[in-house]
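> Okay, sequence plus prediction incoming.
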Amino acid sequence: MKTCFTILLMLCSAALFAQSAEKLYGNWIKVRTIYKDGSELNDYDLIKYNYTKFSFSKPDKCTIALSYDQWGEPVHFMLGFDELFIKNDKEFVLNQLHIVKFSADTMILMQQNNGSWDDPACIKFYYVPESAFQKANPLTADDIVSVKGTDTLYRASEKLYAGFNGDASFHMLEQSALGDLHGETPLKNHFLATFIINKDGTADSLKIVEGINPDFDKQYIKTFLKLKNHWVHATHNGKAVSVQMKDEFRYLSSAPDFFERAKPGMLADEEMKAGNYSLAIINYTKAIRNSPYAGEYYYKRAFCYLATDDAADACSDLQKAKELGTYAANGLIKRFCQ
C-alpha cells in the first residue's frame, strides 16, 4: 500500500511539474530587484535596473540574456517543488533559485546569499511575461525611425524587435563567422551596423556605420546575406511591422591593454563605494576615455553626479549610457530626469 501511494505521489508530482513548465514556456522580463527584507538595492548597482530575459522552451531549454536582441548561453532547466535549477548540458547545476511565487503573469525568484535562503541580503527578482512588459512600456515618437505613407519603420528596442530563427542569435552567428578577423590590420576597434527587418521577415538595407577592416566588414556582409531569410518580423497591435535593428562589436587590442584601460574604472568603483564621489568622477572620466565599454562608466559617473547634486551632468551621462546600450540607465532617467 505504501509503495502504491509513493508511486501515485510521484505521478502527481510529475503532472504538476509538467503543468508548471507549460506556464513557464516563453520570455520573462525582470521588472524589479529588491532584497529579501524588502529594502532597495543601491542605485549604483547595475543589477537593480539592468535588463534580464529568461527564455524557456520545450522540453527543458533555457537562455538568460542581458539584452533584448541576444539569446545568452543555452542551458537547461529543471523545476522542483519550489525551486528552479539551471543546468549545463552535462547536468551540472549552475544555479539554484527559490521560486517565491509563480503564476501565469508573475514569477518571483530568489537568489541565496552566503549559502542561505534566510539571509536578509538574499535578492528577489520579479519577472513578468514579455507581452506584459511591452504593454506596460508603450511605443513613443522616439521609437519611430521614419513614416512613409501608411508604413512606419520602428527602431528596435526592448519594446519591439524582430525575432531570429536559428541555432543561435544572429549576433553569435556573426561572431562565429568573423573569427579573429578583427585582429588583421585593424583600423578601428568598434563595429556598428544597422539593417531593416521587413514586414515579411526578410533582412535588407544593411549599412555599416563604422567598420573594423575590409576583411572583417566583407565577412560580416557575407554572413548577413546568408542569414537574411532567418528572421521573424516584429508585431505591433497584432500587425506585422518593419523595424530597424543594429549590431555592434567592440574589441581591445590585447589583454595587457584591457587591464591597463580597466584600472581607472576599478579605482573609481572603490572611490564611489567609499563615498568619495568627486574622486570617483575624475577616475570615471579617465575610464570613459580609455574603454570601448563606456556605457557602464557613464552610468556610474551619473550616480556620482547625482550624489553631488549635479542633476544636469547626471542626466547627460545617463542619456549617453542609454545610447551606448546600458539599459539600466532607464531606471535612473525615469527617477531623476523626467
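In hand now; what should we look at? Computed from a predicted structure; not experimentally measured.

> only C-alpha atoms for contact and neighbour calcs from this point on.
OK.

> Show the contacting residues for the residue nearest to Tyr293 when sequence neighbours are not counted.
Distance criterion CA to CA, 6 or more residues apart in numbering; nearest residue to Tyr293, sequence neighbours excluded, is Arg250 at 7.5 Å. With contact set as CA atoms under 8 Å, 6 or more residues apart in numbering, Arg250 has these partners: Asn189, His190, Phe191, Pro292, Tyr293.

> Put this next to the first one:
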Amino acid sequence: MKRILVILFFLFFEFSQSQQINLQGNWILDKIQYQNGNPLEVNHPSYSNFLEYNFNGNNLEINNQKFKVSIDNSSISTNFRKMQYKFENEYLVLNEIGDDKIYYFLKTNDYLTKYPEFEPNEISFENKKVFESNSIIKPTFTNTENFEEFIRKNIPSYSSISATNNFFKARYILTKENRIIDIQIIEGITKTFDNEYKNALLKSEKFMKNNFGKDLLVTQTFNFFKMFAGLTNKEEKEIYSFVKNGNQFYEKNEFDKAIANYEKLLTINIKPEITERFGYSLDQAFVNLGVSYLATENNAKACNSFKKVGDKTNFKVRNYLINFCK
C-alpha cells in the first residue's frame, strides 16, 4: 500500500510539473464565450480586444502588467484573483473564479499559424529592409518594470511635459542582434525631451530581446492631453462634444440617440494631427457607432464604421469584422 501511495504521489507530481511547463511562454486570446457556450453580446466591452498572457516561472505578465503568481496543476493565483486552467488541444482555457466567461488562448506561434495576417510587413526604413512590429510580433522587455514605465522613469522632464497638451511619436530599429539603431523622432516635443527619450531608449537596450530573428521597426507614442482644458480650436471642441454625448447614450443602450451624435463626427474633416491626438477616443467612438448600427440592424454602415478604426489586425474591431463583415 505504501509503495502504491509513493507511485501515485510521483505520478501526480510529474503531471503537475508537466502542466506548469506547458503553461510557460506567451499566449494570445483567441476567443471568449460564456460558460453555457453562448457568445458575448456585441456591446460587451470584451467582445473585441487584445489580451496577452506571458508566463515566466512564477511571474505572469498581462498586457505588460507584471504579477507574481502561484501555479499548481489546475489553478493560477495572484494576491487578488484565482483562475482555473486546463489545456484543450492547442488551447489554454482559463476561467476566473466568480466569472461566467471562458477564455481561450493560443501560443504565439500557433496564433500566427492560424492567422498569418499578423506576419510583419517588410518595408524600407533608413535605406534598410525591416519588418514592422505589431501587437503580436514585437520586442520582449526583460526588466522587472514594463517598457513604458522604464522609459517614463528615465525621461527627467516627463512629469512636467505630462501636464501639457502634446503628442510624441518616435521610431527605431531593434536589430536581430538586439541593438537599437536609427532612432527617428517623428513628432517631437522639445529638444530636451526628445534627447532624453533617446537616452532612455538606449538605456533600455540591454533589456530588449528580438525573438523574431529579423530587424524590427518599432513605433512608440506618448499622448499628453489635458482633456477639455487642452482643446485648442472649434474642431477639437466639436469632436469632444460629439463623442461625449454619444458615449452617454451608448452606455444607456439608447443606440438611435448614440448614432445621431456619433454620426456628427462624419461631417468633420478631421486633420491627421488631430486624429493622432484623439486616436483612442475617436477609435472607441467609431467602434461604438458600429455596435449601435448592429443593434439597429444596419450591418453595412456598421462595417464601414469598424473599418475606420482598422482592419482585421486591429483588435479593437477584429472580431466585429470577422463575425459581421464577410
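Sure, I can see it. All of these numbers come straight from a predicted model, not from anything done at the bench.

> hmm, which of the contacts of Arg250 of the first structure are common to the second structure?
With both residues aligned by TM-score structural alignment, their matches' CA atoms under 8 Å, the contacts of these that the second structure also has are Asn189, His190, Phe191.

> Between those residues, which sits nearest Cys122 of the first structure?
Set against Cys122 of the first structure, the nearest of these by CA to CA is His190 (37.8 Å).

> which one's the longest helix in the second structure?
Longest helix in the second structure by number of residues, with DSSP state H as the criterion: helix 2-23.

> Could you give the separation of it from the chain centroid?
Relative to the centre of its chain, helix 2-23 of the second structure is centred 36 Å away, using CA atoms, centre = their mean, to the nearest Å.

> What is it packed up against?
Contact partners of helix 2-23 of the second structure among helices and strands, from 3 or more CA pairs under 8 Å, 6 or more residues apart in numbering; DSSP states H and E: none.

> Toward the C-terminus, what is the element adjacent to that helix?
strand 25-34 (DSSP states H and E).

> What residues of whichever helix or strand comes after that next one count as buried?
The C-terminal neighbour of strand 25-34 of the second structure among helices and strands, as given by DSSP H and E, is strand 52-56. Within strand 52-56 of the second structure, the residues that count as buried by 16 or more other CA atoms under 10 Å are Glu52, Tyr53, Asn54, Phe55.

> Just give the nearest non-adjacent residue to the equivalent of Thr63 of the first structure over in the second structure, would you?
In the second structure, Thr63 of the first structure lines up with Glu61, judged by TM-score structural alignment. Distances taken as CA to CA, 6+ apart place Asn54 nearest to Glu61 of the second structure, at 5.0 Å, with adjacent residues excluded.

> contacting residues for the one you found?
The contact partners of Asn54 of the second structure, by CA under 8 Å, 6+ apart, come to Gln24, Gly25, Asn26, Trp27, Leu60, Glu61, Ile62.

> now with 10 Å?
Asn54 of the second structure makes contact with 23-28, 60-66, 107, according to CA atoms under 10 Å, 6 or more residues apart in numbering.

> sorry, back to before: show me what the residue nearest to Tyr293 of the first structure aligns to in the second structure.
Checking TM-score structural alignment: Arg250 of the first structure goes with Asn223.

> so that match is in which element?
Element membership for Asn223 of the second structure (DSSP H and E) is strand 216-224.
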